[in-house]
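S.K.: Predicted model follows, preceded by the sequence.
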Amino acid sequence: MNNNMITTEQQRMQRGLIVCLVFTILIVLAFMISVNTGPIRLTPEELIRTLFGKGTAKQELILFDFRLPRIVISMLIGAGLAVSGCVMQSISRNALADPGILGINAGAGLMVMLFVSFYPNMATAPIMALPLLALLGAGLTAALIYILAYKQNEGLSPTRLLLTGIAVAAGISAAMIVLTLRLSPEKYQFVASWLAGSIWGSNWKFVLALLPWIVVLLPLVFYKARVLNVMNLGDQIATGLGASVERERLVLIACSVALAGACVAVSGGIGFVGLIGPHLARRLVGPKHELLLPTTALAGTLLVLTADTLGRWILQPSEIPTGVVVAVIGAPYFLYLLAKTKA
């Protein structure tokens, strides 16, 4: 029996590695297509030459100043939002949990909108402050949802958490609409684009603002994979196995909120990534977080990169916000999950 368990575990690990390899290959293909999506095309030979610093000045401008920063940001956002959603689903044991659906993205967005509303000139705005402000908004929203959804005798009900998050998100969205009434036309256009999920931070300054959060928080969450496995068994069993449930839950919630807030600061209101990525990964590699978390990060990366590429390609030279493309995919899937989930 032990040999059978070892064999099954080895097969699961091999399957997970194969899935990760396939996702990586698909991401590389999507990357190659994305860098060549736009009014001016680069042949594969020109692309490779330019990547190694041997292209013309025009080719380097197109690739390094316009396309690569946006592609890198899309990939970072996809990984961050997907892993954030995976952590939320595991902590709440709710298949429908997602930073966007629970209102955390809306809280981060409200803080960004307040910043845009009251800062006199966006051209001179301190870009590095945006992830911090978005983190503050996301953290306050998460705390509010947790307080409202938690009951002393019953604990944290998955259904109550979901409904509370939806209600808080609706309230924040209403507040954001009221705030738009005082915006100048230029700022209103920016906010409307942001709310639609347009990746507006498309230069290397935004990459540098987002990168530290991803580089620090993703490895920390991956390190907590075994803790998430234990917490999936329920609070009582996890406590019996020696896990400090409340402390670990707060640490993981903080990581999830920080990832979502930092990503939303430069991506706008992109939803459903934290819902689709974990579910797709879970179907492919199973519930063990040692494989689930990396696969989720790769799935989210592929989803956002593909959505951004499609958004730039379908209506050239105009573009569809990435959040709209993701929503076209995610909304039907959310309804499907809602129909399957028991109250």
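M.R.: Received it, and whenever you're ready, just let me know what you need. Keep in mind it's a predicted model, so treat the numbers as computed, not measured. Numbers count the residues shown, from 1 in each chain.

S.K.: contacts, neighbours, all on C-alpha from now
M.R.: Noted.

S.K.: Which helix or strand contains Leu259?
M.R.: Secondary structure assigned from DSSP states H and E places Leu259 in helix 245-267.

S.K.: Who are the packing partners of that helix?
M.R.: helix 68-92, helix 104-118, helix 129-149, helix 204-223, helix 235-240 (3 or more CA pairs under 8 Å, 6 or more residues apart in numbering; DSSP states H and E).

S.K.: which residue is nearest the middle of the protein?
M.R.: Leu81 (1.3 Å; CA atoms, centre = their mean).

S.K.: how close does that one get to Lys205?
M.R.: 20 Å (CA to CA, to the nearest Å).

S.K.: So what's the gap between the top helix by length along the chain and the chain middle?
M.R.: Criterion DSSP state H: the longest helix present in the chain is helix 2-35. On the basis of CA atoms, centre = their mean, to the nearest Å, the separation between the geometric centre of helix 2-35 and that of its chain is 21 Å.

S.K.: The structure to be compared is supplied as follows:
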Amino acid sequence: MIHSKLIKKQRNIFILLVILLCATAIISMGLGYASVSFDRIIPTLLQKGTIKDELILFSIRLPRIIITILAGMSLALSGAILQAITNNDLADPGIIGINSGAGVAVAIFFLYFPLETGTFTYLLPVVGFFGAFLTALFIYLFSYSKDRGLQPIKLVLTGIGVSIALSGLMVVLISSSERRKVDFIAQWLSGSIWGADWPFIIAILPWLLILIPFTFLKSNRLNLLQLDDSIPIGVGMRIDKERFILLFSAVALAAASVSVSGGIAFIGLIAPHLAKTLVGPRHQLSLPITILLGGWLLLLADTIGRNILEPDGIPAGIMVALIGAPYFVFLLMKKA
């Protein structure tokens, strides 16, 4: 049973994060190469603004903000699941190669399967999922032993190796492509929020609407999977089956995000850790905080990045890496 004081603390943190996320979103709406006065944002959202302000907010800023928040939430939840099922604090869809697998699949699809824009947009998460799932399955099989089960450290090392190999494959794809398409792949590699339009929101949203509630329902299973295998087996859990189902969910979440945001790492590493520091390790409490932190972190990184250098700015993936890479090294040294 969870103590009432801890539940109250979680609710307060949740409310504060919602306020922080909304405040960052409003600031992000006003800042940019074509700025919008902050006192005009609310009237414009209520469709009482000028044509220029409505064009900037509804066609450029708002879809980018929403897709950034959704992508951050997906990556954070995916990282939380991976850390639980592998019992490894270093697991992250970007670090262990899942994002790279999705990215290679998306790149191949973009280069060799020309489709109409509408069809292409809605198929991207599906294509990314197949690439990510095949990569995750490969890593899982190489990290699993019949005698010792899943080996967390081996999983991370295998994932890093696979990620490097897939990066090499991406270079091969780039070298054999025309300039216009190379620009897209380079944009993806840098973690730029390139799918910043309403159709991409419609494409990614169903994945989150299904997988977020599903993960919440599995929160107690995630708690048990973090313990020694004898404990979940003792209560009748089929741990291999549960791990596979949850891995499937983590891959789908990461793939949905990668298909619109590109190769962004470390969100899935940082957000779950911060959430557990704030409210403890129980997933019933930490998952909602993890999701909000993931959305806020990526939105903050994108907002800062696109306003540092105008007009193109610095991709969100690079801004996140500037924070995430030292944090990863810190955790690695802590685990050693």
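M.R.: Structure received. These figures come from a predicted structure and were not determined experimentally.

S.K.: ok so, going back, the helix holding Leu259 of structure 1 maps to which residues in structure 2?
M.R.: For helix 245-267 of structure 1, the aligned range in structure 2 is residues 239-261, judged by TM-score structural alignment.

S.K.: and if you look at stretch 288-301 of structure 1?
M.R.: For stretch 288-301 of structure 1, the matching stretch in structure 2 spans residues 282-295, with TM-score structural alignment as the criterion.

S.K.: repeat for stretch 320-334 of structure 1
M.R.: Counting by TM-score structural alignment, stretch 320-334 of structure 1 corresponds to residues 314-328.

S.K.: Okay, buried residues for the matching stretch please.
M.R.: 314-321, 324, 328 (16 or more other CA atoms under 10 Å).

S.K.: Would you mind finding the match for Trp204 of structure 1 in structure 2?
M.R.: Residue mapping for Trp204 of structure 1 onto structure 2 gives Trp198, with TM-score structural alignment as the criterion.

S.K.: if I pick its match, what's in contact with it?
M.R.: Remark: with contacts taken as CA atoms under 8 Å, 6 or more residues apart in numbering, Trp198 of structure 2 is in contact with Pro63.

S.K.: Same question for Gly53 of structure 1.
M.R.: Contacts were defined as CA under 8 Å, 6+ apart; by that measure Gly53 of structure 1 touches Glu60.

S.K.: so who does Gly139 of structure 1 touch?
M.R.: Under the criterion of CA under 8 Å, 6+ apart, the contact partners of Gly139 of structure 1 comprise 104, 107, 254, 257-258.

S.K.: check which helix or strand covers the counterpart of Gly168 of structure 2 in structure 1.
M.R.: In structure 1, the residue matched to Gly168 of structure 2 (TM-score structural alignment) is Ala174. Secondary structure here is read from DSSP H and E; on that basis Ala174 of structure 1 sits in helix 158-179.

S.K.: quick one on the thing from earlier: looking at the buried residues of stretch 314-328 of structure 2, which are in helices?
M.R.: Checked against DSSP H, the buried residues of stretch 314-328 of structure 2 include these in helices: 316-321, 324, 328.

S.K.: what's the spacing between the residue nearest to Gly30 of structure 2 when sequence neighbours are not counted and Ala80 of structure 2?
M.R.: The spatial neighbour of Gly30 of structure 2 that comes closest, neighbours along the chain excluded (CA to CA, 6 or more residues apart in numbering), is Val36 at 4.6 Å. Remark: distance between Val36 of structure 2 and Ala80 of structure 2 (CA to CA) = 36 Å.

S.K.: Have a look at those two and say which one is more surrounded.
M.R.: Ala80 (30 against 21; other CA atoms under 10 Å).

S.K.: Next, the alignment partner in structure 1 of the residue nearest to Gly30 of structure 2: secondary structure please.
M.R.: Using TM-score structural alignment, the partner of Val36 of structure 2 in structure 1 is Leu42. In three-state terms, and counting by DSSP: H, G, I helix; E, B strand; the rest coil, Leu42 of structure 1 is coil.
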